[in-house]
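Colleague: Test case, fold it:
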Amino acid sequence: MTQVADAPLISILDDEPAIRTILASALEDAGFRTMSFARATEFEAALAKTSPDVCLVDLSLPDKDGLTVVHQLALEQGARVIIISGRAEVRDRVTGLELGADDYIIKPFDPSEVVARIRAHLRRDAPTENKGDTATFNGWIAHFDRYVLCNEAGIETPFSHAEGEVLRLFLERPKRLISRQSMQETLGGAAGESFDRAMDVRISRLRTKLNEDPKNPKLIKTIYGAGYIFLGDVHWS
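Modeller: The predicted structure follows:
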């Protein structure tokens, strides 16, 4: 398929040539642009010059720990991060999601599933009707175009794409109960221990960045057995 110049760019980081070839071929046939790397150093150098829409990252790399790469991407880049790994243990999936990955695909995989998951994530990135990239609430400004929170003193605190996904969900539905099931359906991913643990970590980190008292949060309230309510007054621009 002919690639469109503004088609989403997918970056592939995997030290196995066959895996890179399979992924690149499937993605390009689906209309995406791709760039592939075998080493983390080459991948990170390329990020200084271009901004992929999705990064596919293997955890077993020859020159750097894959989880470290995932964490750096989550904090420093606006791209979604999807781990593709042969590590199938629940603890590995949970750790990857806790460090900021948006999804976790286990090898061996069906290339069509990878394409479908990427499309689903990019659809969730599409702007919400009547919502902008900036939300103001209770002395805070959330810049979703730059992935930073700004307080009244002008001090900026970065948040990951995965944390921003949860924050945006709260800010788009203020003062309404959001159940775990609703979060799973909106944000994607299979329900279960790894999803619940990832949500717990992301919400905890958001509360910390918003200077919330963990024992008595004022903005993100837990309704035990039901879900969460965001109690701020939100204005979008």
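Colleague: C-alpha only now, for contacts and for neighbours.
Modeller: OK.
Colleague: Could I get the full set of strands for the protein?
Modeller: When assigned using DSSP state E, the strands of the chain occupy the ranges 9-13, 33-37, 54-57, 80-85, 103-106, 134-137, 140-143, 148-150, 156-158, 220-223, 227-230, 234-236.
Colleague: In JSON lines: these, plus distance to Ile22 and mean neighbour count.
Modeller: As requested, these are arranged in JSON lines below (distance: least, C-alpha to C-alpha, whole Å; neighbours: other C-alpha atoms under 10 Å):
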{"stretch": "strand 9-13", "distance to Ile22": "11", "mean neighbour count": "25"}
{"stretch": "strand 33-37", "distance to Ile22": "11", "mean neighbour count": "19"}
{"stretch": "strand 54-57", "distance to Ile22": "13", "mean neighbour count": "25"}
{"stretch": "strand 80-85", "distance to Ile22": "13", "mean neighbour count": "25"}
{"stretch": "strand 103-106", "distance to Ile22": "15", "mean neighbour count": "20"}
{"stretch": "strand 134-137", "distance to Ile22": "38", "mean neighbour count": "18"}
{"stretch": "strand 140-143", "distance to Ile22": "36", "mean neighbour count": "21"}
{"stretch": "strand 148-150", "distance to Ile22": "35", "mean neighbour count": "20"}
{"stretch": "strand 156-158", "distance to Ile22": "34", "mean neighbour count": "16"}
{"stretch": "strand 220-223", "distance to Ile22": "42", "mean neighbour count": "17"}
{"stretch": "strand 227-230", "distance to Ile22": "40", "mean neighbour count": "19"}
{"stretch": "strand 234-236", "distance to Ile22": "42", "mean neighbour count": "16"}
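Colleague: Sequence B follows; please return its structure for comparison with A:
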Amino acid sequence: MTTPRILVVDDDPELRSLIGNFLAGNGLDVEEASDGPSMDLALSHRRFDAIILDLMMPGEDGLAILRRLRGPERPKIIMLSAMGEDTDRIVGLEVGADDYLAKPCNPRELLARVRAVLRRNDGEPAMPALRCFGPWKLDMVERRLQRGDAPPAPLTGAEFRLLITFLDRPRRVLTRDQLVELAMGTDSDVFDRAVDVVISRLRKKLGPDDPIHTVRGEGYRFVLKAARP
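Modeller: Model prediction:
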């Protein structure tokens, strides 16, 4: 089994070194980068399993970097930010982060989060490249959703995981807490309203007659209309 490779991207050299040394001391292969260009250079030379990415950096900030890191081969990304507001956490997850921690964070908690995001795909059976439901087609590799002949819409990581959660549990009423646990993992620190924001954006991408139904006071249910004879 190969040692997971982690890239720590932060403009604070002291904090970057502290995180890097702690993770390396716990069996991970760690490299450091101070900004977007040095991160790009590291990524051009090696493949990384996860990136610990600071939100507030001079020049290109963490959200801008996150937006351009796309594709199925992208490393897992854990955002770090001194701004611990709910809105910042929601935006980070919406743009595609796999997890989010507010600074200052406990290094042991960060290590646990890193291990958790690395475990998420371990042991999962191979998924079909295309998943069809009703008039929609979901590209499982590119994470793009298409309705009929309309142009495909890219999904964020949170939108993709929520849609898969609904597809795997049709007609079941799922509470917000269940959606957080099933789609984000029990280690995620997502709040209820973050789920509402992701679902609202997913509904817009599904378009007319989207199958996500609100069950007042309970949660959401995914119900496809019966096909016409």
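Colleague: sorry, back to before: turn the strands of the first structure into JSON lines, columns for distance to Thr128 of the first structure.
Modeller: Converted to JSON lines, these look like this (distance: least, C-alpha to C-alpha, whole Å):
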{"stretch": "strand 9-13", "distance to Thr128 of the first structure": "21"}
{"stretch": "strand 33-37", "distance to Thr128 of the first structure": "25"}
{"stretch": "strand 54-57", "distance to Thr128 of the first structure": "19"}
{"stretch": "strand 80-85", "distance to Thr128 of the first structure": "17"}
{"stretch": "strand 103-106", "distance to Thr128 of the first structure": "21"}
{"stretch": "strand 134-137", "distance to Thr128 of the first structure": "12"}
{"stretch": "strand 140-143", "distance to Thr128 of the first structure": "15"}
{"stretch": "strand 148-150", "distance to Thr128 of the first structure": "19"}
{"stretch": "strand 156-158", "distance to Thr128 of the first structure": "22"}
{"stretch": "strand 220-223", "distance to Thr128 of the first structure": "21"}
{"stretch": "strand 227-230", "distance to Thr128 of the first structure": "18"}
{"stretch": "strand 234-236", "distance to Thr128 of the first structure": "11"}
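Colleague: Relative to Leu187 of the first structure, which of those strands is closest?
Modeller: strand 103-106 (10.2 Å; C-alpha to C-alpha).
Colleague: so what secondary structure elements neighbour that closest one?
Modeller: Contact here means 3 or more C-alpha pairs under 8 Å, 6 or more residues apart in numbering; DSSP states H and E; on that basis strand 103-106 of the first structure packs against strand 80-85, helix 90-98.
Colleague: Onto which residues of the second structure does it map?
Modeller: Counting by TM-score structural alignment, strand 103-106 of the first structure falls onto residues 99-102 of the second structure.
Colleague: End to end on stretch 41-53 of the second structure, go ahead and measure it.
Modeller: Its start and end residues considered, stretch 41-53 of the second structure measures 15 Å (C-alpha to C-alpha, to the nearest Å).
Colleague: Likewise for stretch 75-89 of the second structure?
Modeller: Stretch 75-89 of the second structure has an end-to-end distance of 19 Å (criterion: C-alpha to C-alpha).
Colleague: Other residues contacting the longest helix anywhere in the second structure?
Modeller: Secondary structure assigned by DSSP state H gives helix 192-206 as the longest helix of the second structure. When contacts are taken as C-alpha atoms under 8 Å, 6 or more residues apart in numbering, the neighbours of helix 192-206 of the second structure outside the stretch itself are 90, 94, 136, 145-147, 153, 155, 158-159, 162-163, 176-177, 179-180, 210, 212.
Colleague: what's the nearest residue to Gly148 of the second structure if we skip its chain neighbours?
Modeller: By the measure of C-alpha to C-alpha, 6 or more residues apart in numbering, the closest residue to Gly148 of the second structure outside its immediate chain neighbours is Pro135, 5.6 Å from it.
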